[in-house]
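Trainee: Just a sequence and a predicted model for now, questions to come.
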Amino acid sequence: MLGLPKSTELSKQLPKNAIYAKFQMNTAEKAKIDADISRITIVNEVTAAKIHIADGELVKSFFVLLVALKRKDFEDKTIITISKLIPQNMLLVLEFDGEAKLATYHTKLMQTEWKPQEDLSIELKGLNMDAVWENIIVQIGGIMIAQGNTLDEQIAVDEQKAKLQKEISRLEKLARAEKQPKKKFDLVLKMKELKKELERI
């Protein structure tokens, strides 16, 4: 799967009941996972030895989980819950009706677009497992790391930019609809300030 080396392949069912029992989930939490997920299978374990590169300081391995969904418009929270419950680096293949997308949780949930399942792949790039895992997050999140930034810094910058862009769009709509010249002027002024801030980031 995903074009990963054969040596990494596994096929190990991860029963939902085992997750519920281990993490003592209540009925409401179980119901949320049940509404979105039909089954979870561990399909790859990628370790430094299996792909013949150096161990990382932080990352020694990661798992690929195939998550069969019951609906395409699943709740992001369900996937975040699964990611947080299992204390491993995990790359999730979310699959529904022949289509699939990649997802991983790193400070927030990152996902690719839906594609035919057979078209999904991931590139293992890096001199050690830390770099390989960071590059996977970059590929899934579509992150362009600016020179001098760490991955986490870049994610924070991108989130700040997205918030500003959202606010600028909101103010543009309000300004277009505003009839009173003074209020319209104030909105345009605020918009210009935010645009300047966006350029500074």
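Mentor: That came through fine. Residues are numbered from 1 along each chain as shown.

Trainee: can we go C-alpha only for contacts and neighbour counts from here?
Mentor: OK.

Trainee: For the lengthiest helix in the chain, buried residues please.
Mentor: In terms of residue count, the longest helix belonging to the chain (DSSP state H) is helix 151-177. Going by neighbour count (16 or more other Cα atoms under 10 Å), the buried part of helix 151-177 is 151, 154-155, 157-158, 161, 164-165, 168, 171-172, 175.

Trainee: any idea how far stretch 143-153 is from the chain center?
Mentor: Centroid separation between stretch 143-153 and its chain, computed with Cα atoms, centre = their mean, to the nearest Å, is 16 Å.

Trainee: ok, second structure coming up, stack it against the first:
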Amino acid sequence: MMIGLPKTTEFNKRIPKQKFYENINVTPALRRIFIDQIKVVYWRNKIAPSTVNLEAGQNVTEIEVFEVKLNSVPLDVSVLRQMDKEIPYHIVFLLEYEGKYQAWTAYKEKAGSGNNTFKVDTYYHTDWLPENELSLKLDGLNMDAVYENYVRQIAGDALKSTAAGEPESLKESIERDKRQQALQKQIDALQKKIRREKQLNRQMEMNKELKRLKKELADL
């Protein structure tokens, strides 16, 4: 497999795509996206202490690798979110379209103690790459660390360390990235307002606010 996992992890089982949308709660619109956009789903690998020499994690028990062959791009992310909801483990998705691949994963954490429900947060993905150029390293001593490293590898620059270079947890990195994205949206919207504003005093007020937002973004 392209991401260089040991043979012991190989599963290679085809999953009928209707398994993900036969749930009564799936909307007709989402069902239609599954039918139109997805060609076939393979469960390629199972990464777990039983298949690789890794210690169990506190939060991550298994990581599944799903290859999803597409009929069209871009894929509606609600499809991946539905798969993540149906599978009570952490998932790395390898999307394939016309011979190119993208790796996707979401920050996913248990929604409560003692159950198998997960809260699925932000999705990250690589660029579209030829199969031989998509590389993900199995890195870490336990399942939690391996999962964190997969998320960081797939997210790339989006989850790089803080401006101050201080260590932070994966959850802290995700929250910081979300804050950066929100600030960037505010900055873009404010810049458009400034360009349309005719009154000089209003322009000056908005420029002051723009400078503050830009500083806050730079400091994150």
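Mentor: Happy to help now that I have it. These numbers come from a predicted model, not from an experiment.

Trainee: Can you give me the TM-score here?
Mentor: TM-score of the superposed chains, computed with TM-score structural alignment, normalised by the length of the first structure, equals 0.91; 200 aligned residues with a Cα RMSD of 1.8 Å.

Trainee: Sort out which one of the buried residues of helix 151-177 of the first structure lies nearest residue 1 of the first structure for me.
Mentor: Among the buried residues of helix 151-177 of the first structure, residue 151 lies closest to residue 1 of the first structure (Cα to Cα), at 26.2 Å.

Trainee: Can you show me the helices along the second structure?
Mentor: Under DSSP H, the second structure gives helices at 18-21, 28-37, 77-86, 143-155, 170-196, 200-219.

Trainee: of all the ones you listed, which lies closest to residue 103 of the second structure?
Mentor: So among these, helix 143-155 is nearest, using Cα to Cα, at 6.5 Å.

Trainee: Show me what the closest one is packed against.
Mentor: Helix 143-155 of the second structure sits against strand 100-110, strand 118-125, with contacts defined as 3 or more Cα pairs under 8 Å, 6 or more residues apart in numbering; DSSP states H and E.

Trainee: okay, and that helix goes to which residues in the first structure?
Mentor: Residues 129-141 of the first structure are where helix 143-155 of the second structure lands when matched by TM-score structural alignment.

Trainee: with the second structure superposed, average distance for the matching stretch?
Mentor: Its aligned residues in the second structure lie a mean 0.8 Å from stretch 129-141 of the first structure after superposition (mean Cα distance after the TM-score superposition for the first structure).

Trainee: what about the residue mapped onto residue 198 of the second structure from the first structure, how many neighbours?
Mentor: Per TM-score structural alignment, the equivalent position to residue 198 of the second structure in the first structure is residue 179. By other Cα atoms under 10 Å, 10 other residues sit near residue 179 of the first structure.

Trainee: Residue 33 of the second structure: what's it in contact with?
Mentor: Residues counted as contacts of residue 33 of the second structure (Cα atoms under 8 Å, 6 or more residues apart in numbering) are 76, 79.

Trainee: now with 10 Å?
Mentor: Neighbouring residues of residue 33 of the second structure by Cα atoms under 10 Å, 6 or more residues apart in numbering: 21, 75-76, 78-79.

Trainee: if we can go back for a sec, which among the helices and strands packed on helix 143-155 of the second structure is found nearest to residue 141 of the second structure?
Mentor: Nearest of those (Cα to Cα): strand 100-110, 19.4 Å.

Trainee: Report all helices and strands that the closest one contacts.
Mentor: strand 63-70, helix 77-86, strand 90-97, strand 118-125, strand 129-130, helix 143-155, helix 170-196 (3 or more Cα pairs under 10 Å, 6 or more residues apart in numbering; DSSP states H and E).

Trainee: which helices and strands sit right next to whichever strand in the first structure runs longest?
Mentor: Secondary structure of the first structure read by DSSP state E shows that its longest strand is strand 37-47. Where contact means 3+ Cα pairs under 10 Å, 6+ apart, strand 37-47 of the first structure is packed against strand 9-13, helix 16-22, strand 61-69, strand 90-96.

Trainee: Just name the most buried of the ones you listed.
Mentor: strand 90-96 (a mean of 23; mean count of other Cα atoms under 10 Å).

Trainee: Identify the residues contacting the closest residue to residue 128 of the first structure other than its chain neighbours.
Mentor: Nearest residue to residue 128 of the first structure, sequence neighbours excluded (Cα to Cα, 6 or more residues apart in numbering): residue 54, at 4.5 Å. Contacts here follow Cα under 10 Å, 6+ apart; on that basis residue 54 of the first structure touches 47-48, 60, 126-131.

Trainee: Over to residue 25 of the first structure?
Mentor: 17, 19, 31.

Trainee: In this structure the first one contacts residue 30, no?
Mentor: Going back to what we said before, that points to residue 17 of the first structure. Yes. With contact defined as Cα atoms under 10 Å, residue 17 of the first structure counts as touching residue 30 (8.9 Å).
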